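In: the following block contains a protein sequence and its predicted model.
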Amino acid sequence: MSIALTERAPRSLLKMFSLIVGCSVVAGSAALDLHCNSDLQQGTCAGVGQDETSMDLSAAAEDTSLLQSWQTKKPLTLEAAAQQDEGPVRGGHGAEGDRKLDHDMSSFQTSAEAWFHGGGRVLPSSPAALSVLETFRVHGNSSTVTWSVFAAAAILVGAAVFWASSGSATALEGEDITADRWWLIVMSGVVQMVAGSVYAMGAWQDALRDALGTTMDGISLIGAATFAGSLLAMLGGYAFDKLGPKAAVTLGGTLCTLGYLLIGIAVVSADLLTQPVKMSLAATGAMLAGYSSVSLLDNVVCMACSLSFPDNRAAVVGYLKAVLATAAGLWALLWVHVFKAPHGPGLPAYIGFVASVALGATIFSLGGLRILPAGPSRQAFKEADNSRLGTLIFFLVTLSFYDVGVSFFYSRGILMPTSALGYVGIGLGLLPLTLLQARSEEQKPAEQLEPKTLLAPGPQSEGVTFATAILGLDFWLIWLMQFAVFGAGVATNQNLALILESAGSPSASGLGVALFALTSSLSRIAVGILSDKYSHVISRFNWLTLVSACAVAAQFLVSIMSFGAIMLGTLLMGLSFGAFFTVIVPVVNEMYGKKQFGIIMGAQLASQAAAAFLICLKMLPTIYKNATPPGQTSCHGESCYRMSFLLLTGINGVGLVAALWLQQRNKDSMPMDRLA
């Protein structure tokens, strides 16, 4: 018997979230502990969050025997610790001993929290604190065991919630849930914040490379695996069609958490595993995290909102896509300013944090996820709704400019890594939750509530099946456009550092990445709103043509390989990349209907896996290596990337032709009408 999580008290969800975060702290602490093992014998813990000068443990632990115990890795018992502190042990000396041990345990909790959140700067000085920390250490493989237990617990929790949430795909017909549409939008944004974490992997690629002891070729393989799962994106669409958004998002959050934990196990077990095993674990984890983020989180909430808001689907989807892009910048900011060594606790702690948030936040969001029924909840936005959407956009743009500003000043050396910058970013990211006070509005008569979109299917139409859609030319024209735009966007963004290095401007990579992120976010919002409001003037197919033309110009500008041209090309590519993925969801919805919307949309996403493999993993690295002089590892000069981006210009030229053809074919009718 399934349980509708919408009716569950938010307090229970918060308790679940707290439990997962607690598990993350344990995993992060164990990872830090393993990382410090080799350094503790020298009396220092280098590279895991101390200041530039290594912290002397003898200054933190006044008792010589305690320091000796840590250096020899022999656990100190609670009884011995309490005796060294001249206090009786519980059970032996009455209430006074109880109070003393309670004080020590409280000191440990405070010190451990300061150690974890403060980047390792504060070491616990209480004897009981040090002895409890020793319980996380079991000669070498304690971190591996802890992470494995965390992974098993995540699977069990995810499976339980998946079972509970399946079957609650839509609200009951006739139920008055007008206010719930803002829960749907805001909670979908929470899911997008989780999904955006996978796009921040490029920020910690170098740390992952060093932790795994691999080369950039190995990291490129892991990066390609992130999008390889999109070949099976149809399965995510099938889960959406059959089980609804709650179950699909639960499955996505569980797989995303498991993916990050597999990467974490590969990192903390680096000395215990062979290189092929480490790489296999990391690649599998990246594939699970990438697949779930794209196919079971991002795609699912966008489809749910597209179906729930027929008159404002592009505006809502555009906002959610902008959240996805902005979230990537926030996760990268957290890595650089909160977790990155030597000022932060390091990669294992970051991965543990992301894993805990992935599961906790997706479970927390389930209370608002559903496909809204026909009626008041689907009516077109009124003035109050537009004001709320404007507020959400303001919050998002503020966060986006904050991310870009911090990244720019950091790349220029004006800002130093500071954890407070990360905490401010988290605060800005939580602002949309303040809109959850929306109340049900006065309902209009039922006959006035039917949505009237130019391209939306009629009320009695269910759409076409995937088997029918895939036989039509329109399906493949969209697939080809997505292959070209996605391949060009990812190739530009992920290789900006090397592109600018080859062009003689290596210090501008931070500016380039920030520029791409900003223009991508803003274009998603703007095009979403404009394509809804002025659909009678400029159709969504006209927008696809404009986007494809913008991508052609962007790739040609980058191929010039001068600083100004690269920056302008990056700006145009960000606009094209963001706008395309805003428009494509409502276009597919309106072309093929809702019957098998999830499967059809998932099949379209398979083009991303093909683009990642052929363009990012094969074409660009091959041309770069061929242009690199013998005996050198890096390439400098125009030839490093010029041919790659000229080829991408041609590929996007083909995409532009496909867009023009698609526009002409759907001028008077939709595939759903022609193929029915």
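Out: Nice, I can see it. The model shown is predicted, which means the values in this text are computed figures rather than measured ones.

In: CA only for contacts and neighbour counts going forward, please
Out: OK.

In: mind listing the strands for the stretch 451-600 of the chain?
Out: Using DSSP state E, counting those that start in this stretch, no strands are found in the stretch 451-600 of the chain.

In: can you pull out the helices in it?
Out: 466-469, 473-494, 496-502, 509-533, 540-559, 563-592, 597-611 (DSSP state H, counting those that start in this stretch).

In: now the stretch 51-200 of the chain
Out: 57-60, 64-71, 78-84, 94-117, 127-134, 142-165, 180-195.

In: pull out the buried residues from the fourth one.
Out: What it means is helix 94-117. 97-98, 100-101, 104-105, 107-108, 111-117 (16 or more other C-alpha atoms under 10 Å).

In: from those residues, which is closest to residue 526?
Out: residue 117 (37.6 Å; C-alpha to C-alpha).

In: hmm, back to that, could you dump the helices of the stretch 51-200 of the chain to JSON lines with distance to residue 559?
Out: Putting the helices of the stretch 51-200 of the chain into JSON lines (distance: least, C-alpha to C-alpha, whole Å) gives the following:
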{"stretch": "helix 57-60", "distance to residue 559": "54"}
{"stretch": "helix 64-71", "distance to residue 559": "56"}
{"stretch": "helix 78-84", "distance to residue 559": "65"}
{"stretch": "helix 94-117", "distance to residue 559": "44"}
{"stretch": "helix 127-134", "distance to residue 559": "55"}
{"stretch": "helix 142-165", "distance to residue 559": "44"}
{"stretch": "helix 180-195", "distance to residue 559": "31"}
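
In: among those helices, which is the most enclosed?
Out: Highest mean neighbour count among the helices of the stretch 51-200 of the chain (mean count of other C-alpha atoms under 10 Å): helix 180-195, with a mean of 26.

In: helices or strands up against that one?
Out: Here helix 180-195 touches helix 299-308, helix 313-334, helix 347-365, going by 3 or more C-alpha pairs under 8 Å, 6 or more residues apart in numbering; DSSP states H and E.

In: now the last one against helix 313-334, angle please.
Out: Between helix 347-365 and helix 313-334, the angle formed by their directions is 150 degrees, by axes from the mean of the first three to the mean of the last three C-alpha atoms, to 10 degrees.

In: orientation of helix 347-365 relative to helix 94-117 in degrees?
Out: 100 degrees.

In: buried residues of helix 347-365, list them for me.
Out: Across helix 347-365, burial judged by 16+ other C-alpha under 10 Å covers 347-365.

In: let me have the helices and strands packed on helix 180-195 in a markdown table, extended by distance to residue 526.
Out: Formatted as a markdown table, the helices and strands packed on helix 180-195 follow (distance: least, C-alpha to C-alpha, whole Å):
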| stretch | distance to residue 526 |
| --- | --- |
| helix 299-308 | 17 |
| helix 313-334 | 8 |
| helix 347-365 | 26 |
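
In: this is the comparison structure:
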Amino acid sequence: MKSEIEYESMETKEASASGCSSIFKPPKRGEDFSILQALFSIDMFLVFLGTFCGLGCSLTAVDNLGQIGESLGYPHQAVSTVVSLLSIWNYFGRVFAGFVSEIILLKYKIPRPLIMSLVFLLAAVGDLLIAFPWPGSVYLASLLLGFSFGAQQTLLFTIVSELFGLKYYATLFNCAQLSSPLGSFVLNVRIVGKLYDKEAWKQLAAKGMARSMVKELTCIGKQCYRLSFSILAATNTFGSIVILVLVLRTRKYYGGDIYKRFRDEIAENEKEMALKSAQEMQMVES
């Protein structure tokens, strides 16, 4: 009895050791990764860091767009229009990123992460239009930011499924998407919010007023978001560079036939179904 328990204990330890070692020996790209294999992979780290920058900046811009319009002196009607335009272009970004990246991938073998890297740069341009505005520039900024925000989300869905397989797709996608609220918290609350309040304090002090004399801090003028959105533009550019590293790592994979495995699985399933049907027919005839 004792020897059996010892044997089972040794077997459990070996299985545990084997499981731990397999974490750092992931399958080929496109095959089904386990959750831990994906989370400990360099590719997932690059996806996480890139989306931390890209989606974090986009969420920050979306959250502040209404207040940006007010700070720049746009009337309430114009601010509502800008916010609505952002939602519309968000939709077009989702659709465009899906079918255009697919066409480019199949026809020219251009890695899908490269499209994501370019989308980050597009968002950086939108950030700069807010940091250094001119009359009407917020309309163009809402177009670029809305389009890039929608495109990033679609590309993230697809890249995670293509690199890590579909077996644990739901879990892995949500792990990758966790970078979005984290990025938004750091960039929106810790950077943009504090810099906006700092500028509002300066304007309040210039008027000789105390904080207790106003209900909420309000900043008016181009300087309110200049530094903060310059930081967002730099963050988006850094995110683009991070995704470019992923492009270099995956260019060979995307240069091949990434859908071959799925076609083989479909063909295998069809063969099994045909064989099963033939066996059932033979049983009926006999």
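Out: Here it is on my side, so go on. These numbers come from a predicted model, not from an experiment.

In: thinking again about what came up before, will you turn the helices of the stretch 451-600 of structure 1 into a markdown table that also has mean neighbour count and distance to residue 647 of structure 1?
Out: Converted to a markdown table, the helices of the stretch 451-600 of structure 1 look like this (neighbours: other C-alpha atoms under 10 Å; distance: least, C-alpha to C-alpha, whole Å):
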| stretch | mean neighbour count | distance to residue 647 of structure 1 |
| --- | --- | --- |
| helix 466-469 | 16 | 30 |
| helix 473-494 | 22 | 10 |
| helix 496-502 | 22 | 15 |
| helix 509-533 | 23 | 21 |
| helix 540-559 | 24 | 9 |
| helix 563-592 | 24 | 15 |
| helix 597-611 | 24 | 13 |
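
In: to residue 398 of structure 1, which of these lies closest?
Out: Here helix 509-533 is closest among these (C-alpha to C-alpha), at 10.9 Å.

In: which strands and helices lie in contact with that closest one?
Out: Looks like helix 509-533 of structure 1 contacts helix 313-334, helix 383-411, helix 496-502, helix 563-592 (3+ C-alpha pairs under 8 Å, 6+ apart).

In: out of the helices and strands packed on helix 180-195 of structure 1, which comes closest to residue 65 of structure 1?
Out: helix 347-365 (28.8 Å).

In: equivalent range in structure 2 for that closest one?
Out: Helix 347-365 of structure 1 lines up with nothing in structure 2 when matched by TM-score structural alignment.

In: then stretch 393-405 of structure 1?
Out: Under TM-score structural alignment, there's no match for stretch 393-405 of structure 1.

In: quick one: secondary structure of residue 652 of structure 1?
Out: Look at residue 652 of structure 1: counting by DSSP: H, G, I helix; E, B strand; the rest coil, its state is helix.

In: wait, residue 229 of structure 2 touches residue 131, no?
Out: Yes - the pair residue 229 of structure 2 / residue 131 is scored as a contact, 5.2 Å apart, by C-alpha atoms under 8 Å.

In: please look at residue 68 of structure 2 and residue 225 and confirm they touch.
Out: Yes - if you go by C-alpha under 8 Å, residue 68 of structure 2 and residue 225 touch, sitting 7.5 Å apart.

In: in contact with the spatially most central residue of structure 2, which residues?
Out: Nearest to the mean C-alpha position of structure 2, by C-alpha atoms, centre = their mean, lies residue 51 at 4.0 Å. Counting by C-alpha atoms under 8 Å, 6 or more residues apart in numbering, residue 51 of structure 2 makes contact with 176, 177, 179, 180, 239.

In: return the residues in contact with the aligned residue in structure 1 for residue 140 of structure 2.
Out: Counting by TM-score structural alignment, residue 140 of structure 2 lines up with residue 568 in structure 1. The contact partners of residue 568 of structure 1, by C-alpha under 8 Å, 6+ apart, come to 554, 557, 558.

In: residue 540 of structure 1 too?
Out: By C-alpha under 8 Å, 6+ apart, the neighbours of residue 540 of structure 1 are 531, 583, 587.

In: could you do residue 224 of structure 1 as well?
Out: If you count contacts by C-alpha under 8 Å, 6+ apart, residue 224 of structure 1 has them with 612, 613, 616, 617.

In: next, the mean deviation of stretch 232-239 of structure 2 compared to structure 1.
Out: Stretch 232-239 of structure 2, aligned to structure 1 and superposed, deviates on average by 0.7 Å (mean C-alpha distance after the TM-score superposition for structure 1).

In: where in structure 1 does that stretch align, residue-wise?
Out: By TM-score structural alignment, stretch 232-239 of structure 2 lines up with residues 648-655 in structure 1.

In: about what we covered before: and the residue nearest to the centre of structure 2? What does it align with in structure 1?
Out: So residue 51 of structure 2 corresponds to residue 482, using TM-score structural alignment.

In: any idea how far residue 581 of structure 1 is from that match?
Out: The span separating residue 482 of structure 1 from residue 581 of structure 1 equals 9 Å under the rule C-alpha to C-alpha, to the nearest Å.

In: now do residue 422 of structure 1
Out: 28 Å.

In: again with residue 221 of structure 1
Out: For residue 221 of structure 1, the distance to residue 581 of structure 1 - C-alpha to C-alpha - is 25 Å.

In: which residues touch the residue mapped onto residue 512 of structure 1 from structure 2?
Out: Per TM-score structural alignment, the equivalent position to residue 512 of structure 1 in structure 2 is residue 82. If you count contacts by C-alpha under 8 Å, 6+ apart, residue 82 of structure 2 has them with 65, 66, 138, 139, 142.

In: the second one touches residue 83, doesn't it?
Out: Yes - with contact defined as C-alpha under 8 Å, residue 66 of structure 2 and residue 83 form a contacting pair (6.7 Å).

In: so what sits against both of residue 68 and residue 225 of structure 2?
Out: Counting by C-alpha under 8 Å, 6+ apart, the residues touching both residue 68 of structure 2 and residue 225 are residue 130.

In: what range does stretch 429-443 of structure 1 cover in structure 2?
Out: Under TM-score structural alignment, there's no match for stretch 429-443 of structure 1.

In: scratch that, stretch 300-314 of structure 1
Out: Here stretch 300-314 of structure 1 fails to align to any part of structure 2, judged by TM-score structural alignment.

In: then stretch 35-47 of structure 1?
Out: Using TM-score structural alignment, stretch 35-47 of structure 1 pairs with nothing in structure 2.
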